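Undergrad: turn this into a structure:
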Amino acid sequence: MSEFEMTKTVAAPARTVFAEASDLSESSRWMSPSFHFRVEEPPAVTVVDPPEHRGEPALVRVEEDQMRVEWGTRGSGHYAGWLQVEGTEEAPSEVIVHLSFFDEDQAPPRRAVEDALRRSLDRLGEIVEGADRD
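TA: Predicted structure coming up:
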């Protein structure tokens, strides 16, 4: 099993961060282009993996009261992940993303995953920090 986790502090209130992070229909605004959700009938989604654009059925659960989003593949059980926002109504907040790949042979290279997580969290931070100034 391969596990990855990354944390970012952002200068925005936790609810602002969670509202952006949990809006699955807008996830392409901040998620890595190598990973995004095609929203279906919740909690079902398809995780689309460019460049092949193949989709894998997945489930997503959004826990507003816990400011947490969890997802995982259906059927194949290849991977699962979660995103947690921590903080208060005051800035800053902390965003934690965790990914687990259960089959070592299916796991992407560590550097690629870490780079994608870093870029995604940086974009999320830019979006919510800009929204908080508006």
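Undergrad: all contacts plus neighbour counts: C-alpha atoms, from now on.
TA: Noted.
Undergrad: just say helix, strand or coil for the spatially most central residue of the chain.
TA: Nearest to the geometric centre of the chain sits L83, at 5.6 Å (C-alpha atoms, centre = their mean). Put simply, L83 is strand when judged by DSSP: H, G, I helix; E, B strand; the rest coil.
Undergrad: distance-wise, check it relative to L121.
TA: To L121, L83 is 11 Å away according to C-alpha to C-alpha, to the nearest Å.
Undergrad: then P50?
TA: Using C-alpha to C-alpha, we find P50 at a distance of 19 Å from L121.
Undergrad: who has more neighbours, those two?
TA: Set side by side, P50 and L121 show more neighbours around L121, with 23 against 12, by other C-alpha atoms under 10 Å.
Undergrad: give me the nearest residue to that one, chain neighbours excluded.
TA: With C-alpha to C-alpha, 6 or more residues apart in numbering as the criterion, L121 has its nearest non-adjacent residue at 6.6 Å, and that residue is K8.
Undergrad: for the helix or strand harbouring that neighbour, packing partners?
TA: According to DSSP states H and E, K8 maps onto strand 2-10. Other helices and strands packing on strand 2-10, by 3 or more C-alpha pairs under 8 Å, 6 or more residues apart in numbering; DSSP states H and E, are strand 93-101, helix 110-133.
Undergrad: would you do the same for the sequence below? I want to compare the two.
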Amino acid sequence: MAEYERSRTMPAQPEQVFDQAADAARFDAWLPDALHVHVQDPPAVTVHEDRSGQDLPALLRAEPDQMRLEWGTREQGDYTGWLQVAGIGSGTSEVTVHLSFLEEGHDPGERAVNDALDGSLSRLEEQVRMRVDDTAG
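TA: Here you go, the predicted model:
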């Protein structure tokens, strides 16, 4: 089993960050470019992976009161992850994303996963900044 985790500070209240991250209509704006989530009947979703060309049945749960998203593959149980938003004061938040690959064959490797996580967190931060700027202006 391989596990990866990355965090990033964002310039917004935790509720604003969580709302942006949990908005299913905006997943493509911050998720890795190679993943596309199609929400069917929540918590059931389908994840299309460009790398393999596969559509994988998955589950996605949002826990707004805990500011947490949790996801994972449905049938195989090969992959799970979570995103947690925490307020750290002065109008900033910390977002942590954790991924677990339970089967070695599904793990794309440390560098690829860390690059994808860093890219996703950067895109999420940009989406949060645009939303906060639109609200403030």
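Undergrad: report the TM-score for the pair.
TA: Scored by TM-score structural alignment, normalised by the length of the first structure, the superposition of the two chains gives a TM-score of 0.94; 134 aligned residues with a C-alpha RMSD of 1.4 Å.
Undergrad: for burial, what's the neighbour tally of the residue nearest to L121 of the first structure?
TA: Look at K8 of the first structure: counted by other C-alpha under 10 Å, it has 15 neighbours.
Undergrad: my guess is it contacts V95, does it?
TA: Yes. Counting by C-alpha atoms under 8 Å, K8 of the first structure does reach V95; the two are 5.3 Å apart.
Undergrad: now the common contact residues for these two.
TA: L121 (C-alpha atoms under 8 Å, 6 or more residues apart in numbering).
Undergrad: quick check: V45 of the second structure is in a strand.
TA: Yes. Assessed by three-state DSSP, V45 of the second structure belongs to a strand.
Undergrad: now it: how far from M67 of the second structure?
TA: V45 of the second structure is 20 Å from M67 of the second structure, by C-alpha to C-alpha.
Undergrad: then A116 of the second structure?
TA: From A116 of the second structure to M67 of the second structure the distance is 22 Å (C-alpha to C-alpha).
Undergrad: so for these two, which residue has more residues nearby?
TA: M67 (20 against 16).
Undergrad: contact partners for that one?
TA: Shown in contact with M67 of the second structure (C-alpha under 8 Å, 6+ apart): 14-15, 18, 84-86.
Undergrad: and E15 of the second structure, by the same measure?
TA: For E15 of the second structure, the residues meeting the contact criterion (C-alpha under 8 Å, 6+ apart) are M67.
Undergrad: three-state assignment of it?
TA: Quick answer, by three-state DSSP: E15 of the second structure is helix.
Undergrad: and the nearest residue to L124 of the second structure once chain neighbours are set aside, what does it touch?
TA: Once flanking residues are discounted, L124 of the second structure sits nearest to W30: 4.9 Å by C-alpha to C-alpha, 6+ apart. Going by C-alpha under 8 Å, 6+ apart, W30 of the second structure touches 21, 120-124, 127.
Undergrad: so can I have JSON lines of these showing distance to H38 of the second structure?
TA: JSON lines is the format used below for those (distance: C-alpha to C-alpha, whole Å):
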{"residue": "A21", "distance to H38 of the second structure": "15"}
{"residue": "S120", "distance to H38 of the second structure": "18"}
{"residue": "L121", "distance to H38 of the second structure": "20"}
{"residue": "S122", "distance to H38 of the second structure": "22"}
{"residue": "R123", "distance to H38 of the second structure": "19"}
{"residue": "L124", "distance to H38 of the second structure": "18"}
{"residue": "Q127", "distance to H38 of the second structure": "20"}
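Undergrad: now, of the residues you listed, which are buried?
TA: In these, burial by neighbour count holds for 21, 120-124, 127, counting by 16 or more other C-alpha atoms under 10 Å.
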